[in-house]
Structures are given as C-alpha cells and as structure tokens.
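**Student:** Predicted model and sequence below, questions to follow.
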Amino acid sequence: MSAGIFMALQEKLIACGTSLTIFGMVLRFIAGPASTAIGAVAVGLHRDVFHVAIIQAALPQSITTFIFAKEYGLHADVLSSAVIFGTIVSLPVMIAYYAVMESVH
C-alpha cells in the first residue's frame, strides 16, 4: 500500500488529539529552530548560513519518517497527522521566520 493511500484513508486528520498535536507543533516549529540557533551560534555560523540553518529546522517532517513508522509498526497514524498538519502549518511559519530574520539582518 502506498503512503499516500494510507494517509488519505485515515479517519481523522489529527489522529493523536488536539493537545498532543499542538505540543508537537510547538516542539517542531519553536523548540527545533531555537535549539538549532543555539547550536549555530556555538559553532560560529553567521549571516546567511545561520538563516538557512534556522529555516531548515522549521521545515516540515518528510514522508520518509512516516514510511519507516509504517514499516516498523510505530504509530504511523500519528506520523501521518504530523506530516499532513506540519506541511500545512510550515508555510506561514517559515515566512514568519524569514521576515523576522530579514528585519534583524
């Protein structure tokens, strides 16, 4: 079965509940870029390379994580929610990060 068909056949868009989804998105889009910023400062990244590292940390999860979860039976329904919802949310978040970094630059 392909990944797209499995994701389309999910009963709910958010399989793990609203609070857990919000917690996951906060970790993904705030804690991830924040920890990347700390690491980038620690290794001495500056300007454009620093900005690229932050924006890359805010990118949505890839479909590959879902495929591995499906293959090994590790909550594929939850990861399909993360992939779908994370992709939808990532565009405005990345635009906001880009705008903030351009204004700071």
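**Tutor:** Good, I have the coordinates.

**Student:** use CA for all of it now, contacts and neighbours both
**Tutor:** Will do.

**Student:** now the strand or helix carrying Met94: how far from the chain's centre is it?
**Tutor:** Using DSSP states H and E, Met94 sits in helix 76-104. Mean-position distance between helix 76-104 and its chain equals 6 Å (CA atoms, centre = their mean, to the nearest Å).

**Student:** Give me the helices and strands touching that helix, please.
**Tutor:** Contact analysis of helix 76-104 by 3 or more CA pairs under 8 Å, 6 or more residues apart in numbering; DSSP states H and E lists helix 18-26, helix 47-57, helix 63-72 as its packing neighbours.

**Student:** could those helices go into a markdown table alongside distance to Ala82?
**Tutor:** Shown next, in a markdown table, are the helices and strands packed on helix 76-104 (distance: least, CA to CA, whole Å):
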| stretch | distance to Ala82 |
| --- | --- |
| helix 18-26 | 8 |
| helix 47-57 | 15 |
| helix 63-72 | 9 |
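
**Student:** for comparison:
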Amino acid sequence: MAQQDKLIPCGPSLTFLGLVLKFVLDPIAMTIGSIAVGLRGDVVRVAIIQAAVPQSITSFMFAKEYGLHPDVLSTAVIIGMLISVPLIILFYVGLQGL
C-alpha cells in the first residue's frame, strides 16, 4: 500500500461505497444475523463491534496477489484504520443502552 501514488487511488465514489458497506451495512447485517440465531446481551454487542473492525492487511495482500482490485481494498484498509477507532467507540457507547 505504501507504494501507491495516492492515499485514495480508487476515487471518492468507491471509497464512500466501501465505507458505507463496512461501517453501516456490516453492523446491520451482524445484528440481524445475531438476533436470528438467538444471541442476546453482551454477545450481540461484541459481534456488532467486531463487524465494524476495519479490513486487515492480509486481505489486501491476497487481493494484490490474485489481482482482485487491490487499489480498492488498500483504500478500504487505509481509510478504515483512520476512522475505525472513533466509530468503534461510538458503537460501543451507543450499544450500552441495549
């Protein structure tokens, strides 16, 4: 990822789509799935927060190795790392009321 010319090589629209998928739809899908299988309480909260954790470097390495849009995934990794900590804290605080 450090070899790229730009911080966001895939453009703003794909970046925004990736952020929405990761930080909005992933927690929603995890909530629905957790409730569907009967999870309750702290287990659901942990599962939702885990869904908001950013992509790993390993997923970028596989994408680069197999030529599967590594520029998009590198953007997801970089931007995800930058904004994930505040968002995860907000998820944690917001889920305290459940």
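**Tutor:** Thanks, I have it. Source: prediction; values computed, not measured.

**Student:** Would you report the TM-score computed for these chains?
**Tutor:** Aligned and superposed, the two chains score 0.95 in TM-score terms (TM-score structural alignment, normalised by the length of the second structure); 98 aligned residues with a CA RMSD of 0.9 Å.

**Student:** Report the buried residues of the helix holding Met94 of the first structure.
**Tutor:** 76-86, 90, 93-94, 97-98, 101 (16 or more other CA atoms under 10 Å).

**Student:** next one: stretch 40-48 of the first structure
**Tutor:** Buried residues in stretch 40-48 of the first structure, defined by neighbour count with 16+ other CA under 10 Å: Ala40.

**Student:** before we move on, what about stretch 8-16 of the first structure?
**Tutor:** If you call a residue buried by 16+ other CA under 10 Å, then stretch 8-16 of the first structure has these buried ones: Leu13, Ile14, Ala15.

**Student:** Give the equivalent position in the second structure for the last one.
**Tutor:** What it means is Ala15 of the first structure. Correspondence of Ala15 of the first structure to the second structure, assessed by TM-score structural alignment: Pro9.

**Student:** isn't its match right up against Pro70?
**Tutor:** No: with contact defined as CA atoms under 8 Å, Pro9 of the second structure does not count as touching Pro70 (9.8 Å).

**Student:** residues near the corresponding residue of the second structure for Ala31 of the first structure, how many?
**Tutor:** Counting by TM-score structural alignment, Ala31 of the first structure lines up with Leu25 in the second structure. Neighbours of Leu25 of the second structure under the rule other CA atoms under 10 Å: 15.

**Student:** Relative to Leu14 of the second structure, how far out is Leu25 of the second structure?
**Tutor:** 15 Å (CA to CA, to the nearest Å).

**Student:** Also Ser34 of the second structure?
**Tutor:** 28 Å.

**Student:** what does Met1 of the second structure give?
**Tutor:** Using CA to CA, Met1 of the second structure is found at 17 Å from Leu14 of the second structure.

**Student:** for His69 of the second structure, same thing?
**Tutor:** 11 Å.
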